[in-house]
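Enquirer: Dropping a prediction and its sequence here:
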Amino acid sequence: MAEKKPVLNEDLKNVITLKALVDRGSNKVIFVESDDFIDVLFSFLTMPMGRIVRLAEDSVPVKIGCMRNLIQSVEKFDVHNFRSNACRDMLSLPCNSADLECKNLKLKIDNDRPTRYFRCVRCFLSYYKSGSCPSCGYSFCFEIPVDNTQLGGVFVKGRPRLIITDDLQVISPVGAANICLFSKLGVTDFKTTEELTFNMGVQEALNLLMHSFVSKTPLTEILLKNEPIPSLGDVHSSQGISIDSQMHGDTINEEEKNICLKLVVSKSKKIVCYAEAQEDFVNLLCSFLTLPLGFILEKMRNVSWKGCLDQLYKSVEDLDQQYLKSNFHKELLVNPKLAPGFRYENPLLGIKEASFYYVKSKLTTDKSCIPDYASAESVKLNVFYPKSHEDRDKSAQGFLKGPATFTVTDNLVVRPLSLILEMSVLQELKVPFTDIENHIVHVGKREALLLLVASFVGDSALTNTFIESLGSQSKNNKEGLVTQRRACFCCYCIKTPQYSYL
């Protein structure tokens, strides 16, 4: 087979070699093989959304649902809106709970501001050198060195020659199954195939990640066609999300920490024009930026969208354990946790926070590294929570101070309560005052997850979360909704799996 090496503007020390099987007739990548690149690809799942959106802002113009509006809103908030000076950084550059592992990647696409770790003389850890320990009072003056010299793979074991298809399925290259694979990938004549070798650097890996949000063929677009990133568009995210199975039968109840929200809805267009919300709802939105990509993809089962990162997630989920270093490493990818210290106190999203352990002068989040003679508590490091260390209100939650009221648009532009913004939204949507009505809704676990997915895949997050259908509803449907909801005097509060507003 012919072989050629496109010259890319990268230092060869910072590139990974990919061997690709290409169909010359359709000019498409069939699959690629690489040892080191598998870990880079898997690391995408560990990245917090705030970091991904920041990378897109700085170098790759891709719009990921409403996330760009959300992070830009955070940056425009006055610093006095936050509980501490560190809160804005925590949202725009959130830490990765798998950071200690990802420091060993051959390509680090998220290395602009690497995370540093400091400790006091006792048992507290901080991401910042400033401040003093709440326990002993000493400053965080001891930086903990991070071991980035580990041998072997980061997530995968050894050097497995796994196959990566154009839509980011990761497949074991085992024997006879390959014939079926070629058929599934549309290869009918091997005479039209060609083997090419590519060098992938940091910029190409970043482009691949961004294309993967909006394309089913990102490898072809990056390696062969150099095409611009397509638009994500809008998706009705409330269709097909398997929230029920994830919530283990949980339903909204009076004891749950529900969030109250006022929606301003267009009666004729059946859309949410904007919402008026307290800081608890905006804290929930802000927490989306701290979530790892793998956590969001796990909540998106059966959601139809333009990207192919769901294929990557499913591949890791189905990958034989023999290819992964341990069950801990698999959990980092398919069930990632928040970085220690980034927990939002309202548990509506159900994500857990990782823990740091200091074992043999090394920092780790892997409990299996703790020797038998030691307990987890004896080596666990408490985290100095940067979002609250200047806040004397012990009952406060989230990243923002309260009480405060905000205007939130359908595509998650957030501002402190602004009549000017509300009027401009109605004007842009061409919705007259006579066409609007108010609805008070309550956001519980189910709504929080729907809102998360809606903000990820489309630009109408509030509408796609709270309005099931944008078309007209029949009289029968209206009557049915009345019987399915618990009514209050001015609205229908969300208390069932139905989400239409009439």
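Expert: Now that the structure is in, tell me what you want to look at.
Enquirer: C-alpha only now, for contacts and for neighbours.
Expert: Will do.
Enquirer: Tally up the residues packed near C95, please.
Expert: 26 (other C-alpha atoms under 10 Å).
Enquirer: Assign it to helix, strand or coil.
Expert: With DSSP: H, G, I helix; E, B strand; the rest coil as the basis, C95 sits in coil.
Enquirer: For it, which non-adjacent residue is spatially closest?
Expert: Nearest residue to C95 in three dimensions, chain neighbours excluded: A339, at 5.8 Å (C-alpha to C-alpha, 6 or more residues apart in numbering).
Enquirer: And the strands in the stretch 251-400 of the chain?
Expert: Counting by DSSP state E, counting those that start in this stretch, the stretch 251-400 of the chain has strands at residues 259-266, 271-278, 356-359, 362-364, 380-383.
Enquirer: the helices in the stretch 51-200 of the chain, which residues?
Expert: With DSSP state H, counting those that start in this stretch as the criterion, the stretch 51-200 of the chain has helices at 67-76, 87-92, 99-102, 177-184.
Enquirer: quick revisit: deepest-packed of the strands of the stretch 251-400 of the chain, please.
Expert: With neighbours taken as mean count of other C-alpha atoms under 10 Å, those reach their highest mean count in strand 271-278, at a mean of 24.
Enquirer: I'd say F37 and I16 touch.
Expert: Yes. When contacts are counted by C-alpha atoms under 8 Å, F37 is listed as touching I16 (6.6 Å).
Enquirer: The structure to be compared is supplied as follows:
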Amino acid sequence: MENNNISLKAVVDKSNNRVVFVESNEKFVDIVFSFLTMPMGSVVRLTRNRPPAASIGCMNNLYNSVEILDKRYLRTEACKTMLLYPRNGAGNECKNLKLVINDGVQMRYFVCETDDCANSNYKLLSHYRNAICRCGNRMNWGREVKEREPTRVVFDDQDEGVFVKGPIQLTISYELQVMPSSTPDLDATQHLRSKETTAMLVSPKLAPGFSYEGQPLNIEEYMHQPYYYVITQGSGHFVTSDEMLIHSGEAISSSVLTVIDPKSPCYDNLSTGRGFLKGPAMFTITDDLTITPLSSVTGLSAIRKLKVPFSDLEEHIVYVGKEEASRLLVASFVSETALTNTFLLKESEQGS
């Protein structure tokens, strides 16, 4: 059985019972760096039941709201899975970590149940079960994905890292500042694998299919890699993104597949840009980002729970643009009163 333990040399301040710094090779630093690539939904899911018990601002409430939200408010069945088990845009790189922490949904490949629809008709591919093909049938036919055999990942002293060039010894301080043992600032050109992997850490993008038009933070998403549906001489069918396999002796035909937008229903699944929720719809959002469908009951119960007299209530109209969305994002990480910090505190600052 493969040993996935990583050895660290720790310097401990015994009087304060505190780790001052640790020394390790690139394999541990790769794991720490991979935290920067994780979607927030994965971070909440992986940490909410792990010691030390702590909430990440309002994010736990936001995650729980999606968990209990009735699927009739979502545009497709895949939307809830995408929010609760989001894909990592750097997922292919993170698969090569010595310790894989993210337990998200494995990438899957589905084509239409109708014979030859993927080969000669609509030629669609879905990463989620129960998507509806444009012919009207469900895309529940899971297909094998064939790629050339990758080089086996062997963790020894001569391995290069995933994000970090190896072999190398690095120092990680107690506040997770990473430094080579010989120099004070980590040099990206010298110590990181490539410009592409560096960008995955400092400017991560969303996984393909997770973005939508009008997103106020304007976070980019990676593009889908090309996929091909291949029929072989033995009547076998497989999906691949490796063009070399298409030209192998066993392949007799192939077609380029279009990956559908998992957030869009069958009549619109080739277009992109729509969000996760079905509209028009209204919701109640409390200060701690607990979200429920709007009703007179939920509004009154929230007021009673907070013990706020009706005479003290005022109605304000607020607007959300890029600045407000950024403030809300920050507040949701560090505060349990995200709406107050975003809107009321901003008004107070302007007034002063």
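Expert: Received the coordinates, thanks. The model shown is predicted, which means the values in this text are computed figures rather than measured ones.
Enquirer: closest to H442 of the first structure out of the helices of the stretch 51-200 of the first structure?
Expert: Among the helices of the stretch 51-200 of the first structure, the nearest to H442 of the first structure by C-alpha to C-alpha is helix 67-76 (20.9 Å).
Enquirer: nearest residue to the aligned residue in the second structure for I164 of the first structure other than its sequence neighbours?
Expert: With TM-score structural alignment defining the correspondence, I164 of the first structure maps onto I172 in the second structure. The shortest distance from I172 of the second structure to any non-neighbouring residue, by C-alpha to C-alpha, 6+ apart, is to V178 (4.6 Å).
Enquirer: Correct me if wrong: the one you found contacts Q169.
Expert: No. If you go by C-alpha under 8 Å, V178 of the second structure and Q169 don't touch, sitting 10.5 Å apart.
Enquirer: between those two, who's got more neighbours?
Expert: Set side by side, V178 of the second structure and Q169 show more neighbours around V178, with 20 against 15, by other C-alpha under 10 Å.
Enquirer: How much space separates that one from A90 of the second structure?
Expert: 20 Å (C-alpha to C-alpha, to the nearest Å).
Enquirer: ok, back up a step: tell me the contacts of the match of I164 of the first structure?
Expert: Counting by C-alpha atoms under 8 Å, 6 or more residues apart in numbering, I172 of the second structure touches F21, V22, E23, S24, V178, M179.
Enquirer: Still touching in the first structure? Go through those residues.
Expert: Shared with the first structure under both residues aligned by TM-score structural alignment, their matches' C-alpha atoms under 8 Å, the contacts from these are F21, V22, E23, V178, M179.
Enquirer: For ChimeraX, what selects the buried ones among these?
Expert: Selecting only the buried entries of these in ChimeraX, with 16 or more other C-alpha atoms under 10 Å as the criterion:
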select :21,22,23,178,179
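Enquirer: Same list, the kept ones among the contacts of I172 of the second structure, but as JSON lines with distance to A331 of the second structure please.
Expert: Output for those, formatted as JSON lines (distance: C-alpha to C-alpha, whole Å):
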{"residue": "F21", "distance to A331 of the second structure": "30"}
{"residue": "V22", "distance to A331 of the second structure": "31"}
{"residue": "E23", "distance to A331 of the second structure": "34"}
{"residue": "V178", "distance to A331 of the second structure": "26"}
{"residue": "M179", "distance to A331 of the second structure": "30"}
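Enquirer: ok, so of the kept ones among the contacts of I172 of the second structure, who is nearest S335 of the second structure?
Expert: V178 (27.1 Å).
Enquirer: what about that closest one, distance to V202 of the second structure?
Expert: 14 Å.
Enquirer: Also H224 of the second structure?
Expert: From H224 of the second structure across to V202 of the second structure, the span is 21 Å (C-alpha to C-alpha).
Enquirer: ok, now G166 of the second structure?
Expert: In this view, G166 of the second structure and V202 of the second structure are 20 Å apart by C-alpha to C-alpha.
Enquirer: list the contacts for T189 of the second structure?
Expert: Contacts of T189 of the second structure (C-alpha under 8 Å, 6+ apart): K195.
Enquirer: and it, what pairs with it in the first structure?
Expert: Looks like T189 of the second structure aligns to Q321 there (TM-score structural alignment).
Enquirer: still on that earlier bit, between the strands of the stretch 251-400 of the first structure, which one is closest to F456 of the first structure.
Expert: strand 271-278 (17.3 Å).
Enquirer: Map P216 of the second structure onto the first structure.
Expert: The criterion is TM-score structural alignment: under it, P216 of the second structure has L348 as its aligned partner in the first structure.
Enquirer: L219 of the first structure versus the alignment partner in the first structure of N341 of the second structure, what's the distance?
Expert: Counting by TM-score structural alignment, N341 of the second structure corresponds to N464 in the first structure. Using C-alpha to C-alpha, N464 of the first structure is found at 31 Å from L219 of the first structure.
Enquirer: repeat for F37 of the first structure
Expert: From F37 of the first structure across to L219 of the first structure, the span is 13 Å (C-alpha to C-alpha).
Enquirer: now T465 of the first structure
Expert: Distance, T465 of the first structure to L219 of the first structure, by C-alpha to C-alpha: 32 Å.
Enquirer: More neighbours: which of the two?
Expert: More crowded of T465 of the first structure and L219, by other C-alpha under 10 Å: L219, with 29 against 26.
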